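Asker: after the sequence you'll find the predicted model.
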Amino acid sequence: MESPVQLTEKAKSEIKTTLAANKIPDSYGLRVGLKGGACSGSFMLGFDTATEHDQTYMVDDIKIFVDRRHLMYVIGLSVDYEEGANGTGYTVSTDEKK
C-alpha cells in the first residue's frame, strides 16, 4: 500500500540517522498526524509506536504511522528536513499542484 505521506531524500536520511543515533527500537516509526481540530489544527511529527487506530506504511524501510481518523488530512503531505538561516528541522507541506 502506497504511503499517503512522502518523504524527501533529506528527510529519509535524517530520520534514519536519528533512529540509529538514539538507539530507538525497531518497533518505533514516524508518526504523522494532526494536533487540534481538523480545520484549525496543525500537523505533528514524532517518533512513536503503532496503536490499534493506526495504518502503517513503509517508505524505504521507515515505518510511518497514521491514525486512521487523520488519514484524509495527511494525504499528499511531504516531509522535508531543512537546514538554514531560520533553523534546522522537519517541515511539512501539502501538495498544492492539483
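Answerer: Alright, I've got the coordinates. Numbers count the residues shown, from 1 in each chain.
Asker: CA atoms for contacts and neighbours, from now on please.
Answerer: Noted.
Asker: which strand or helix spans the spatially most central residue of the chain?
Answerer: Nearest to the geometric centre of the chain sits Val32, at 4.0 Å (C-alpha atoms, centre = their mean). Counting by DSSP states H and E, the element that carries Val32 is strand 28-35.
Asker: so which bits of that strand are buried?
Answerer: Buried residues in strand 28-35, defined by neighbour count with 16 or more other C-alpha atoms under 10 Å: Tyr28, Gly29, Leu30, Arg31, Val32, Gly33, Leu34.
Asker: and those as TSV, adding distance to Gly89?
Answerer: As requested, the buried residues of strand 28-35 are exported to TSV (distance: C-alpha to C-alpha, whole Å):
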residue	distance to Gly89
Tyr28	19
Gly29	17
Leu30	14
Arg31	16
Val32	15
Gly33	17
Leu34	18
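Asker: check it against this one:
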Amino acid sequence: MSISITPAANERMRHFLASTPAAAGVRFGVKRTGCSGFAYVVDLAESMDEGDRLLEVDGVPLIVSDKSLALVDGTVIDFQRHGLNASFVFHNPNSTGECGCGESFTVS
C-alpha cells in the first residue's frame, strides 16, 4: 500500500489538522459519483470507522477505508493554487479515464 503526499499537500493537511485538534486524521478515499464512476474524498475524520486503516504518510495521519485501498494505491496527492482557486490534485496510476470536467474517474 503506497500513497504519497507532496510538500504542498502535506502543509495543507497539517493546517487543517492543527485547526481541528480532535480530528483522528485526514480521511482519503473514493465514493461512487459523477459521470465516470468515482470521485475522491478528502476530509477530516473525527474517528476511525470499522474497516479503516491508519497510514502515517510524511507525518500526516491518513485514514483510508478498506473499500478504497485498491482504488487509491499508488496515488500521489498534491495541493495546487490557480489564482483564487485551490484544490487537492490526484495522480492515480489506477485511473483509466476521467470525465470531461475532471470531477470523476474510472478504473479497469
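Answerer: Cool, got the structure. The structure displayed is predicted, hence computed values, not measured ones.
Asker: what does the superposition give as a TM-score?
Answerer: In this superposition the chains share a TM-score of 0.79, using TM-score structural alignment, normalised by the length of the first structure; 91 aligned residues with a C-alpha RMSD of 2.0 Å.
Asker: what does the residue nearest to the centre of the first structure align to in the second structure?
Answerer: Using TM-score structural alignment to pair residues, one finds that Val32 of the first structure aligns to Phe28 in the second structure.
Asker: can you pull the contacts of that match?
Answerer: If you count contacts by C-alpha atoms under 8 Å, 6 or more residues apart in numbering, Phe28 of the second structure has them with Tyr40, Val41, Val42, Asp43, Leu62, Ile63, Val64.
Asker: other residues contacting stretch 44-62 of the second structure?
Answerer: Applying C-alpha under 8 Å, 6+ apart, the contact partners of stretch 44-62 of the second structure are 3-5, 10, 13-14, 16-17, 22-28, 63-67.
Asker: tell me which of the contacts of Phe28 of the second structure fall in strands.
Answerer: Residues of the contacts of Phe28 of the second structure located in strands (DSSP state E): Tyr40, Val41, Val42, Asp43, Leu62, Ile63, Val64.
Asker: which residue lines up with the last one in the first structure?
Answerer: Spelled out, it's Val64 of the second structure. By TM-score structural alignment, Val64 of the second structure lines up with Val66.
Asker: for burial, what's the neighbour tally of its match?
Answerer: Residues within reach of Val66 of the first structure, counting by other C-alpha atoms under 10 Å, total 25.
Asker: does it really touch Gly33, like I thought?
Answerer: Yes. Contact criterion C-alpha atoms under 8 Å: Val66 of the first structure and Gly33 qualify, at 6.1 Å.
Asker: now do the strands in the first structure.
Answerer: For the first structure, applying DSSP E gives strands covering 5-7, 28-35, 42-49, 54-59, 62-67, 77-84, 87-94.
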